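Chemist: output the structure for:
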Amino acid sequence: MPFLIKFETQSARVKGLSFHHKRPWILAALHNGVIQLWDYRVSTLIDKFDEHEGPVRGICFHSQQPLFVSGGDDYKIKVWNYKTRRCLFTLLGHLDYIRTTFFHHEYPWILSASDDQTIRIWNWQSRTCISVLTGHNHYVMCAQFHPSEDLVVSSSLDQTVRVWDISGLRKKNVAPGPGGLDDSMKGPGHTDLFGQSDAVVKHVLEGHERGVNWACFHPTSPQIVSGADDRVIRIWRYNDSKAWEVDTCRSHYNNVSCVVFHPKSELIISNSEDKSLRIWDANKRTLLHTYRRDNDRFWILAVHPTQNLLAAGHDSGMFLFKTSKERPAFTLHGNLLYYIKDYYLRRLDFSTFKDIPIMKLRPSTRGRLSMLSYNPAENAMLVSCQLPQHEYAFYDLYFLPKDIDTNNPSPALGESKRFQGAPAIWVARNRFAALDVSKTIIIKNMKNELVKKLSTALSVENIFYAGTGLLLVKTAAEIDF
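Modeler: Okay, the predicted model is just below:
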């Protein structure tokens, strides 16, 4: 699996991260009390804010307004305007360190979790606390809104994850109609005549054997993932009446600091005080990739709201990364660009700017089709799928149709033969090279029959075309002919 670091900073320990929804910006909350605002596209520190006294742990951009919220060990929640570069106001009420702060995606609310064992919901327009959620009996390490429903998930050192129903709070504090108006006259913890609380515990998830550091909702399905000091990641499902544990992921050998669902792929990403970041298959719950640092413990993860981009904070800074390449597999021949889109092989003619689908490709359930190699003499295409577990890598051999219906937007599935090993590349008119399962270079003919094996003392990781009959061979240390 590709693990692509796109941007990296060096600083004091990073305890909180937040992506801007539209601009290429990220906020980093540091243990030394500074908040940094970075433009990751041009690798520039735009601004810094340092009014907190002590570490800052909670940080969150507003999705529409030029605002962000922060929470620190000084028991203060601060709302900032990044355009005017100043703190607008401070919310007071927590009696201990503030661990996380998040804006609601729609309502003018802020959610905060604290070591005072409470979760508070604030109206940032009226600058008042509108609800206090009590029930945890140890530090509340994290609390987050559901992305679309009236739910909150929280995690605590009391070893539980709790799901809270805040629909009563919405009905009392948000008037019907577009935009919603707040009723700032309601006091915290207000109840109606029938005793219905603003926020009630819907589910208590028990299973972790040590304190739970993080919990978050899946963006689209009724799932929760949590990570704890018992070094275990637990996946939960829930409905209106109950919640239950589905599975666990075990590989970390120290406290799990943070864990999130990938918004674009069926992946779970976790990091830990064991100085590793790990990527898991969310369906099979198997470990796909591990990234390690020599000296830095990990503390936090953030997910970009719309892009395939994540960030991780550690003892000496933070970095942004992707879990997959987004550029499609392509190859050039003269004025023709062949590329893959939605499992169709397409051809763009640069002379006429006509872009047409040629054939439908066999889908891959294990990974993306990552490489094309075109043979113009035989009008044949090799399509490779490379994977970290090389025994699952494969290539398909297609012969392209001579007559292409340019008016057909959905051409038929092309006839192909699928074989283990990848990548596969043409090296002559009727010969191609491939890396087999044992990472031996093999030469085959047009019928996919073995012509010969190339023995090498090197541990080959990849091969590239270097002219007719020639290959570039990549090892862990060098590239050779």
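
Chemist: every contact and neighbour count from this point should use C-alpha atoms.
Modeler: Will do.

Chemist: what helix or strand is Lys171 on?
Modeler: helix 167-173 (DSSP states H and E).

Chemist: run the chain-centre distance for stretch 95-110.
Modeler: Put simply, stretch 95-110 sits 21 Å off its chain's centre (Cα atoms, centre = their mean, to the nearest Å).

Chemist: what are the contacting residues of it?
Modeler: Outside stretch 95-110, the residues within contact range by Cα atoms under 8 Å, 6 or more residues apart in numbering are 57-63, 69-77, 111-116, 121-125, 140-145, 147-148, 174, 179-180, 182.

Chemist: buried subset of these, written for ChimeraX?
Modeler: The ChimeraX selection below is limited to those of these classed as buried (16 or more other Cα atoms under 10 Å):
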select :57,58,59,60,61,62,63,69,70,71,72,73,74,75,76,77,111,112,113,114,115,116,121,122,123,124,140,141,142,143,144,145,147,174,182
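
Chemist: Proceed likewise with the subsequent sequence, for comparison:
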Amino acid sequence: MFLQTMAKSFEVTELPVRSAKFIPRKQWVVAGADDMFIRVYNYNTMDKVKVFEAHTDYIRCVAVHPTLPYVLSSSDDMLIKLWDWEKGWVCTQIFEGHSHYVMQVTFNPKDTNTFASASLDRTIKIWNLGSPDPNFTLDAHQKGVNCVDYFTGGDKPYLITGSDDHTAKVWDYQTKSCVQTLEGHTHNVSAVCFHPELPIIITGSEDGTVRIWHSTTYRLENTLNYGLERVWAIGYIKSSRRIVIGYDEGTIMVKIGREEPVASMDNSGKIIWAKHNEIQTVNIKSVGADFEVTDGERLPLAVKELGTCDLYPQVS
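Modeler: Model (predicted):
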């Protein structure tokens, strides 16, 4: 149950705070704001850990490396900077190459030595830590690019971008080709994400809607509109069907998909079911007829993985 009560509040600055991320291994939250400062707080004690001027213009995004003591920041000064908190938050690298505001940076979860940046110069650039020049550039959209996210659910080398040209695009970053263009929003696409477990893509727009697309067929599955003005952020809770949407006028948490797994059982005692898009099986007869069991007790069954399927399993 969610009580919907505020847990903590940090008074950061009088100017807009455009990005904040948790660093759970340190119990920190790091925030970048329009006053060009990065601020780090301990979210348990509410203490300020560090405050420093990071850029010469608005900070659009901060991103935390999954394992190393690194934070990336991107700014309207067209720069991306890498900060090392184990070296006193010194800037260890500057990435130059964009010719307009850098709206978002995100690490590649499959190769955390690389990251992607989205810019209003209409491009996506892929960078390597330790190298000052981008690996390559995707001439992505007809207008500025606001957001980028990597595919985490399987082996596909995909990323998704959202743009002021009202579209989202799925890219193969190995072949550097556009796989699909998602059309339907009537205003700037401000937030995109591949769900880490469900086979869906979620896009949010300044048109006030969130669109849910199938991540394999790219079919539009649903459109959500809660009348809370423009969409700015989309989040998810891992191992959950809950997604969170941030708007001008508030925040909404919704459940998507269905609670009950799709399952079937045959006469031999074999059960097959779907957990998201993974297929699993057990054989009840493997317990043995002489096994004593009380009503309601969980059976000691060995679950086997049968693989994954591209489409949502359905009950006909």
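
Chemist: any idea what the TM-score is?
Modeler: Comparison of the two superposed chains (TM-score structural alignment, normalised by the length of structure 2) gives a TM-score of 0.83, and 291 aligned residues with a Cα RMSD of 2.9 Å.

Chemist: so who does the residue nearest the centre of structure 1 touch?
Modeler: Centroid-nearest residue in structure 1, with Cα atoms, centre = their mean: His262, separated by 3.6 Å. Going by Cα under 8 Å, 6+ apart, His262 of structure 1 touches 268-269, 303.

Chemist: and if you look at Trp214 of structure 1?
Modeler: Trp214 of structure 1 is in contact with 141-142, 154-155, 226-228, 257-259, counting by Cα under 8 Å, 6+ apart.

Chemist: could you rerun that using 7 Å?
Modeler: 141-142, 155, 226-228, 257-259 (Cα atoms under 7 Å, 6 or more residues apart in numbering).

Chemist: what of Val79 of structure 1?
Modeler: 67-70, 87-90.

Chemist: that one -> structure 2?
Modeler: Aligned by TM-score structural alignment, Val79 of structure 1 pairs with Val40 of structure 2.

Chemist: now for Thr134 of structure 1, how many residues are close by?
Modeler: By the measure other Cα atoms under 10 Å, the count of residues near Thr134 of structure 1 is 15.

Chemist: over to the one 4 residues further on?
Modeler: Neighbours of His138 of structure 1 under the rule other Cα under 10 Å: 18.

Chemist: aligned to it, what sits in structure 2?
Modeler: Checking TM-score structural alignment: His138 of structure 1 goes with His100.

Chemist: isn't that match right up against Ala118?
Modeler: No - contact criterion Cα atoms under 7 Å: His100 of structure 2 and Ala118 do not qualify, at 9.9 Å.

Chemist: shouldn't Ile77 of structure 1 be in contact with Thr90?
Modeler: Yes - between Ile77 of structure 1 and Thr90 a contact is recorded at 5.6 Å, counting by Cα under 7 Å.

Chemist: now which residue in structure 1 aligns to Thr186 of structure 2?
Modeler: By TM-score structural alignment, Thr186 of structure 2 lines up with Tyr253 in structure 1.

Chemist: what's the answer for Phe151 of structure 2, then?
Modeler: Per TM-score structural alignment, Phe151 of structure 2 is aligned with His218.

Chemist: how about Asp295 of structure 2?
Modeler: Checking TM-score structural alignment: Asp295 of structure 2 goes with Ser351.

Chemist: gap between that match and Glu8 of structure 1?
Modeler: Separation of Ser351 of structure 1 from Glu8 of structure 1 (Cα to Cα, to the nearest Å) stands at 41 Å.

Chemist: between these two, tell me which one has more neighbours.
Modeler: Between Ser351 of structure 1 and Glu8, counting by other Cα under 10 Å, Glu8 is the more crowded of the two (15 against 9).

Chemist: that one belongs to a helix, doesn't it?
Modeler: No - counting by DSSP: H, G, I helix; E, B strand; the rest coil, Glu8 of structure 1 falls outside a helix, being strand.

Chemist: these two touch, right, it and Leu320?
Modeler: Yes - using Cα under 7 Å, Glu8 of structure 1 is in contact with Leu320, at 6.4 Å.

Chemist: helix/strand/coil for Glu86 of structure 2?
Modeler: Strictly by three-state DSSP, Glu86 of structure 2 counts as helix.

Chemist: how far away is it from Tyr70 of structure 2?
Modeler: Using Cα to Cα, one obtains 8 Å as the distance from Glu86 of structure 2 to Tyr70 of structure 2.

Chemist: please apply the same query to Leu306 of structure 2.
Modeler: Taking Cα to Cα, one finds Leu306 of structure 2 at 38 Å from Tyr70 of structure 2.

Chemist: so which of those two has more stuff around it?
Modeler: With neighbours defined as other Cα under 10 Å, Leu306 of structure 2 and Tyr70 compare such that Tyr70 has more, 18 against 13.

Chemist: can you count the residues close to the closest residue to Lys270 of structure 2 other than its chain neighbours?
Modeler: Nearest non-adjacent residue to Lys270 of structure 2, counting by Cα to Cα, 6 or more residues apart in numbering: Asn283, 4.3 Å away. With neighbours defined by other Cα under 10 Å, the count for Asn283 of structure 2 comes to 17.

Chemist: tally up the residues packed near Ile243 of structure 2, please.
Modeler: Neighbours of Ile243 of structure 2 (other Cα under 10 Å): 17.

Chemist: isn't it up against Lys255?
Modeler: Yes - look at Ile243 of structure 2 against Lys255 with Cα under 7 Å: they come within range, at 6.4 Å.

Chemist: got the end-to-end distance for stretch 49-65 of structure 1?
Modeler: End to end - Cα to Cα - stretch 49-65 of structure 1 spans 18 Å.
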